[in-house]
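Undergrad: got a predicted model here, sequence first, then my questions.
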Amino acid sequence: METSVHPGFPLPEAHQCPFGPAALSFRRALPVQKVRCPSGIDAWLVTRAAEIRELLGDAERFSNRPAPNTHLLTHIVPDSPAADGDFTRMDGEAHQRFRRLFGPELMSRANLTRYEPVIQRIVDNRIDSLAALDTPANLHEHFAQPVVAAVLAELFGIPPHHSEIIERTTSRALDTRATPEQTLEEQLPLIELMYGLVTERRRSPGDDLLSKMLIRADGCDDPISDLELMAMAIILLVAGGDSTVSAFLSAIQALWDNPAQLAALRDAPTAIPLATEELIRYAAISLGGLRMATRRTELGDRTIESGDLIAAFLPAATWDPAHFPDPEHLDITRSGSGHLAFGYGAHLCPGRGLARMEIRIMLETILRRIPTLRPAGSPDERRYRTHNVVLGPAVLPAAWDFVAPA
């Protein structure tokens, strides 16, 4: 029986910028090594892009049965059975059975484009509200979080006055310190809201994502229950909420930290779509990605035993010099394509297209309408998220001189 004590999982400190994560030194030393994770379990930590692609892309050797954040969250047990509708812990056809219900809306470019004017309206309305604020103001609280919550509410047909529930729940759902009791208590308002909406849409479907999921579920050979649909919707809300907020805030901070890149982007706003992908690569805000070996196998230069847990450290992969030359340099002209910030393989983030669109529109609009947007306070005063699956600024104070009309 193994008794050695392993090094700790690399997590940023409150004063440590997550760009350039501690895992970079892990990759240079041993690209695959065993670590003690925040949840108390031991797992192999994989930090190079090549091994992470292999890990996430081979569902036969590496199962998704443990929840993707089990190594980080204390309220999930790796070998516990998956809850009804938790498609994130399923492989193969069981996983695709659920993914087909929302895939056409979230993964079709043609379907996503109809949300662009909705997002633009929400962003403009929120920027209008910034004009009434005294500066400095926190872009997390006053801009990014309410924008993303409002977009999700529109997507699922949730009444606007309930968007605060989305804000509150999604920002706390991925806290690594939360107990099972705390997690359930904090999610109860969202559970009640979404189950009520499923019941309502069952009686009277609309044109929202939840209604379309219900219609497709009714056409399945293997019926999908209301409880499963509710769970799926909550997973999508949680996954698409805080991560998009943090990705946008990290993008703004990265541009502030690279003023020449910010100036180039302001001079050529048509470059923002390309720059968005590079900013997503550069920030790489997700710490998730856990698999379980289904048999004895090799990964990198290591022998992995059946049942071993393997964690993909995505921030280190997006900064892998074997894949991106000079990865620690932000280059808004770099295509950035092929990064692993959204994962890889069958469980590639289904909401990546929506997230890209939200981040792009937020960047385009805030840089156009608030051209004097700048950081408030000194870099030494910055604090970053800790004890969370999602990296990024904990707060992002900003100042400006004026807000231009839409």
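TA: Cool, the structure landed.
Undergrad: from now on I want contacts and neighbour counts done on CA atoms only, so please keep to that.
TA: OK.
Undergrad: Gly20: how many residues sit nearby?
TA: 18 (other CA atoms under 10 Å).
Undergrad: show me where the stretch 1-150 of the chain has its helices.
TA: Counting by DSSP state H, counting those that start in this stretch, the stretch 1-150 of the chain has these helices, from start to end: 23-29, 49-57, 92-107, 109-112, 116-130, 139, 145-156.
Undergrad: ok, and which of these has the densest surroundings?
TA: helix 145-156 (a mean of 23; mean count of other CA atoms under 10 Å).
Undergrad: just checking, what packs against it?
TA: helix 116-130, helix 163-172, helix 209-218, helix 226-257 (3 or more CA pairs under 8 Å, 6 or more residues apart in numbering; DSSP states H and E).
Undergrad: show me what the longest one is packed up against.
TA: Secondary-structure packing of helix 226-257 (3+ CA pairs under 8 Å, 6+ apart): helix 145-156, helix 163-172, helix 180-203, helix 209-218, helix 259-267, helix 272-283, helix 352-369.
Undergrad: buried stuff in that helix?
TA: 226-256 (16 or more other CA atoms under 10 Å).
Undergrad: rewinding a little: Ala346 is nearest to which of the helices of the stretch 1-150 of the chain?
TA: Of all the helices of the stretch 1-150 of the chain, it is helix 49-57 that lies closest to Ala346, at 6.9 Å by CA to CA.
Undergrad: putting a second one here so we can go through both:
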Amino acid sequence: MKFPFDELTPNQLSFAERDERYRQLHDWSEPTYRHNSGLRMVWRYDDVRELMEAASPGISNAKSLEPLVGFGRIAANPRAVGHLCRHLLPLPAKATADLTDDILHKRVWDTLAGPGGHFTVPRAQRPQRIKDLTEHFHHALGTERDVSDRTLDVTSLSIDYAARIVGAAVGLPPADWPHVAIWSGAQSGLLGRRMRGRELAEAVGGLGRLFTVSADAIASGGRDRTDGLPGRLCAARIPRRVAVSAVANSLAAGVHTVSGSIQQGLQRLLNNPDRQWWHLLADEASTAHVAAKVLQLDPGLVAWKRHVVDSLTLRSGTALSPGPVLVMCAAANRDPRAFPNPLDLHGAGKLPLTFGFGKHVCPGKQLAQLAVEVFLRELHALAPAARLVPARQRTRARPSDLLFSGADIVIVTG
């Protein structure tokens, strides 16, 4: 039997195909697989959790944000190297995902997500956050929807919505929000796709713009000492280059985690014959449960990278050689050893690993969860009888992507 993800990535599969390939993956005889990208894939729950936590000296998060093609190929591309030299040299500082200085990492993480952190959503603030997110949904809807047409491109809507949320949360001027998805897509693409030629050059250019805008935000926050994220990072005395990376990384991760989860989740909700999960969105309490299940089964971020420094054996007995590792968190969220009935809405199980584990858990977790919940609820309220436009009527092919995943979703609203 061929390895389930040897040629195709989740980004290229329907929800039913993903379900089947993840099932096959957990039937695979070995606990790891050497992928043709050079990354060793790991998918069992206990192994993924240990690697994501990166608490062992033999597991490093230092190279998590290195381009998949490597800096050598970027330097060999005349157009790409121009963007690199103009906007990205010296290379961006490490911030949260790849910062190995534990003391500085805690200062940055606490500023983002500790008690009172910028992305933290305390219970008392939840109603106001929901109101803000709802307004972002309807602003995005007004941009995307043609009232004379009963169809709605939900993929485009979800990207616009996520870009607005993340742009506002990070403190970018509203004029920059429409560009956030393009800039963040550049970093996300470089991490999980094997780009070359013009596509690679454009991605490096977009990444350069992402960091330039983030640097401008930090400079403005330092002057104004506002209550936004740049001002908070400056007030916490985070070194400037680290603060710039923290803003840029928050933008990139936030857009694709939120929008990809919405897209893939709706593909599942609207394809289900009895649409039971979709109908549950009419109830506010049930919406949170459905959103949590979407983020478990169909997250926009399906994998992350770690680096094994020295040969080591994980607590489960899985042996790993030195080198880069692809930690498949979406697959781990379906491991029958941890989730006996992963496709059951009410199935029991361990803590899903969508947002990581331990000190490296995603600082935007609470905001992302709430953003997905609000979008699903508002879309259901807008179009309770929504129907999917058949995929055969849409010809765009999705690219291979090892880290991020989404779906092309167009609905008939009534």
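TA: Received, thanks. These figures come from a predicted structure and were not determined experimentally.
Undergrad: and the TM-score between these chains?
TA: Once superposed, the chains reach a TM-score of 0.82 (TM-score structural alignment, normalised by the length of the first structure), with 377 aligned residues with a CA RMSD of 2.9 Å.
Undergrad: related to what we said a few turns ago, Leu314 of the first structure is nearest to which of the helices of the stretch 1-150 of the first structure?
TA: Closest among the helices of the stretch 1-150 of the first structure, using CA to CA: helix 49-57, at 7.9 Å.
Undergrad: which residues of the second structure does that closest one align to?
TA: Here helix 49-57 of the first structure aligns to the second structure at residues 45-53, judged by TM-score structural alignment.
Undergrad: that stretch vs the first structure, average distance?
TA: For stretch 45-53 of the second structure, the mean deviation from the first structure after alignment is 1.9 Å (mean CA distance after the TM-score superposition for the first structure).
Undergrad: map Gly205 of the second structure across to the first structure for me.
TA: In the first structure, the residue matched to Gly205 of the second structure (TM-score structural alignment) is Glu185.
Undergrad: what number of residues lie near that match?
TA: The burial count for Glu185 of the first structure: 12, using other CA under 10 Å.
Undergrad: so who does it touch?
TA: Counting by CA atoms under 8 Å, 6 or more residues apart in numbering, Glu185 of the first structure touches no other residue.
Undergrad: now with 10 Å, please.
TA: By CA atoms under 10 Å, 6 or more residues apart in numbering, Glu185 of the first structure lies in contact with Thr179, Ile191.
Undergrad: now swap in the one 3 residues further on and tell me
TA: Contacts here follow CA under 10 Å, 6+ apart; on that basis Leu188 of the first structure touches Ile165, Thr169, Met194.
Undergrad: save these as JSON lines, and put in neighbour count and distance to Gln96 of the first structure too.
TA: What follows is the contacts of Leu188 of the first structure, written out as JSON lines (neighbours: other CA atoms under 10 Å; distance: CA to CA, whole Å):
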{"residue": "Ile165", "neighbour count": "18", "distance to Gln96 of the first structure": "29"}
{"residue": "Thr169", "neighbour count": "23", "distance to Gln96 of the first structure": "27"}
{"residue": "Met194", "neighbour count": "22", "distance to Gln96 of the first structure": "22"}
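Undergrad: tabulate these (a markdown table), appending distance to Pro321 of the first structure.
TA: What follows is those, written out as a markdown table (distance: CA to CA, whole Å):
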| residue | distance to Pro321 of the first structure |
| --- | --- |
| Ile165 | 41 |
| Thr169 | 37 |
| Met194 | 43 |
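Undergrad: before we move on, back to that, so how far is Ala178 of the first structure from the match of Gly205 of the second structure?
TA: Per CA to CA, to the nearest Å, Glu185 of the first structure is found 10 Å from Ala178 of the first structure.
Undergrad: same deal with Trp44 of the first structure?
TA: The value you get for Trp44 of the first structure to Ala178 of the first structure, if CA to CA is used, is 23 Å.
Undergrad: what about Arg150 of the second structure, how many neighbours?
TA: Neighbours of Arg150 of the second structure under the rule other CA under 10 Å: 12.
Undergrad: wait, it sits on Val389?
TA: No. Applying CA atoms under 10 Å as the test, Arg150 of the second structure and Val389 come out as separate, 11.1 Å apart.
Undergrad: name the residues that touch stretch 93-111 of the first structure?
TA: Counting by CA under 10 Å, 6+ apart, 64, 85-91, 112, 155, 208-210, 212-217, 220, 222, 224, 228-229, 232-233, 236, 346-347, 349-355 sit against stretch 93-111 of the first structure.
Undergrad: follow-up on the earlier one: residues in contact with both of Arg150 and Val389 of the second structure, list them for me.
TA: Ile411, Val412.
Undergrad: the residue most central in space within the second structure - nearest residue in space that isn't next to it in sequence?
TA: Centroid-nearest residue in the second structure, with CA atoms, centre = their mean: Thr257, separated by 2.7 Å. Nearest non-adjacent residue to Thr257 of the second structure, counting by CA to CA, 6 or more residues apart in numbering: Gly300, 4.4 Å away.
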